[in-house]
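*Asks:* Build me a model:
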Amino acid sequence: MTTLTTARLSLVRWREEHLVELLVLASDERIVRHIVDGKPWNREYATERHRSVLAHWRRYGYGWRAALDSGTGEFLGVASMTYRDAGTIELGWWVAPAAWGRGLATEMATAVRDEAFRQPGVRRVVAQFQDGNDASGRVMAKIGLVHDHSEVDETQAGRLVHVYVGHVPTAD
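*Replies:* Now for the predicted structure:
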């Protein structure tokens, strides 16, 4: 599916033109303070990530989505689904600071969670947040993910991360 829609958002497939928005978000300290080492991304690194996101779409048929206001088309953030292993997709989201406090992260996360479970063979979703980013932890709980474990993650600059997991819903 190319576009996911929610009550307020159109979540569109990540495209070449979204690099501009990624550069803005990734250079904002408020956005990246809980990503990897907490430092803003330089243009080279953001462009490299952008290219890898486009390649991910080509390989798996899903990936990052630009979150657009369904009424105005304004860019409001990123919702992501990233292949982790056979049967597992990692979820993520960034909301532009101007749109904070409106429940958009939960709306984005719910949409990509549901889309992830529609992917063939996917049985589990994971999401993680760095210690101190309690807002992301609340979103994970709101969408039905449960805390699995916490660990110091060397790929996150040795920071403590909390990993949440959700499994494909089963019929009772």
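
*Asks:* okay, CA-based contacts and neighbour counts for the rest of this
*Replies:* Fine.

*Asks:* In which helix or strand does residue 53 reside?
*Replies:* Element membership of residue 53 [criterion: DSSP states H and E] is helix 43-60.

*Asks:* what packs against that helix?
*Replies:* Other elements packing on helix 43-60 under the criterion 3 or more CA pairs under 8 Å, 6 or more residues apart in numbering; DSSP states H and E are helix 19-26.

*Asks:* any idea of the angle the helix it packs on forms with helix 43-60?
*Replies:* If you take axes from the mean of the first three to the mean of the last three CA atoms, to 10 degrees, helix 19-26 sits at 120 degrees to helix 43-60.

*Asks:* Spell out the residue ranges of the helices in this structure.
*Replies:* 19-26, 29-32, 43-60, 104-117, 134-142 (DSSP state H).

*Asks:* quick one on the thing from earlier: hmm, who's touching the helix holding residue 53?
*Replies:* Here helix 43-60 makes contact (CA atoms under 8 Å, 6 or more residues apart in numbering) with 14-16, 19, 22-23, 26, 62-64, 82-83.

*Asks:* will you turn these into JSON lines that also has neighbour count?
*Replies:* Output for these, formatted as JSON lines (neighbours: other CA atoms under 10 Å):
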{"residue": "14", "neighbour count": "23"}
{"residue": "15", "neighbour count": "15"}
{"residue": "16", "neighbour count": "11"}
{"residue": "19", "neighbour count": "17"}
{"residue": "22", "neighbour count": "20"}
{"residue": "23", "neighbour count": "19"}
{"residue": "26", "neighbour count": "21"}
{"residue": "62", "neighbour count": "23"}
{"residue": "63", "neighbour count": "24"}
{"residue": "64", "neighbour count": "24"}
{"residue": "82", "neighbour count": "20"}
{"residue": "83", "neighbour count": "18"}
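
*Asks:* structure for this one too, so we can compare:
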Amino acid sequence: MQLSTPRLILRSWMESDRLPFAEMSQDAQVMEYLRPLPTRDASDAWIDFQISHQSSHGFCLWAVESKESGVFMGAVGLLRIGFVAPFTPAIEVGWRLARQFWGQGFAVEAARVSLQFGFEEIRLKEIVAHASTRNVRSRRVMAKLGMSHDSAEDFDHPRMPENDALRRQALYRLTQEVWLS
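*Replies:* This is a model prediction of the structure:
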């Protein structure tokens, strides 16, 4: 599996991605609004889950690399949401990039090709995204992707403890109809 943009390649995971992903997962700023992956085993398990998801569903949060340098940059793609919420079952678009790649449009670029794959190749009717209501950067990416937000749909993430500051999540939606228009 491989998708590409002018600057990026979204591809299946390789063994060589494990160390840079683990290092990225130890960066407090990268993980500020994400569920922690505190150990190498935890980050390897996250990658193993993506590989399994790709095998089962034909998509996952793919490894992202620079076309120019071949450097691992992070993960972007589509995922079946694995928890129960008012909007599930659903497919989400998501991203996590190493900090040195922030602010350069890479998340939007990679998410756009993921949405294109979801809507045009596998013909999904809707794709959602969610992030902590505090995560201004990711919410900005969602808006740039043309996703809509209705604060009445914001929800408490069932996998976050009740007292966790990240429990409240903003839900964004994009339909195939809007994408294709």
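
*Asks:* Now the TM-score, please.
*Replies:* Scored by TM-score structural alignment, normalised by the length of the first structure, the superposition of the two chains gives a TM-score of 0.88; 169 aligned residues with a CA RMSD of 2.1 Å.

*Asks:* counterpart of the helix holding residue 53 of the first structure in the second structure, which residues?
*Replies:* Mapped onto the second structure using TM-score structural alignment, helix 43-60 of the first structure covers residues 40-57.

*Asks:* and residue 97 of the second structure, what pairs with it in the first structure?
*Replies:* Checking TM-score structural alignment: residue 97 of the second structure goes with residue 95.

*Asks:* spatially speaking, which residue is in the middle of the second structure?
*Replies:* Centroid-nearest residue in the second structure, with CA atoms, centre = their mean: residue 94, separated by 1.5 Å.

*Asks:* and that residue, what does it touch?
*Replies:* Taking CA under 8 Å, 6+ apart, one finds 61, 76-79, 111, 129 in contact with residue 94 of the second structure.

*Asks:* mind running it again at 6 Å?
*Replies:* 76-77 (CA atoms under 6 Å, 6 or more residues apart in numbering).

*Asks:* Distance of it relative to residue 113 of the second structure?
*Replies:* Relative to residue 113 of the second structure, residue 94 of the second structure is positioned 12 Å away (CA to CA, to the nearest Å).

*Asks:* try residue 158 of the second structure
*Replies:* 29 Å.

*Asks:* go on, residue 3 of the second structure?
*Replies:* Counting by CA to CA - residue 3 of the second structure and residue 113 of the second structure are separated by 7 Å.

*Asks:* and if you look at residue 140 of the second structure?
*Replies:* For residue 140 of the second structure, the distance to residue 113 of the second structure - CA to CA - is 17 Å.

*Asks:* And these two? Which one has more around it.
*Replies:* residue 113 (19 against 12; other CA atoms under 10 Å).

*Asks:* The more buried one maps to what in the first structure?
*Replies:* Aligned partner of residue 113 of the second structure by TM-score structural alignment: residue 111.

*Asks:* Run through the residues that contact its match.
*Replies:* Here residue 111 of the first structure is in contact with no residue (CA under 6 Å, 6+ apart).

*Asks:* how about a cut-off of 10 Å?
*Replies:* Neighbouring residues of residue 111 of the first structure by CA atoms under 10 Å, 6 or more residues apart in numbering: 4-6, 9, 11, 79-80, 105, 143.

*Asks:* Give me the common contacts of residue 3 and residue 113 of the second structure.
*Replies:* Taking CA under 10 Å, 6+ apart as the contact rule, residue 3 of the second structure and residue 113 both touch 9-10, 77.

*Asks:* which one of the residues you listed sits closest to residue 90 of the second structure?
*Replies:* Nearest to residue 90 of the second structure among those: residue 77, at 13.9 Å, using CA to CA.

*Asks:* ok, that closest one touching residue 109?
*Replies:* No. Taking contacts as CA atoms under 10 Å, residue 77 of the second structure lies outside contact range of residue 109: 11.1 Å.

*Asks:* Need the counterpart of residue 148 of the second structure in the first structure.
*Replies:* Using TM-score structural alignment, residue 148 of the second structure sits opposite residue 146 in the first structure.

*Asks:* For that match, give its distance to residue 170 of the first structure.
*Replies:* Distance from residue 146 of the first structure to residue 170 of the first structure, by CA to CA: 16 Å.

*Asks:* Neighbour count: the two, which is higher?
*Replies:* Per other CA under 10 Å, whichever of residue 146 of the first structure and residue 170 has more neighbours is residue 146, with 17 against 5.
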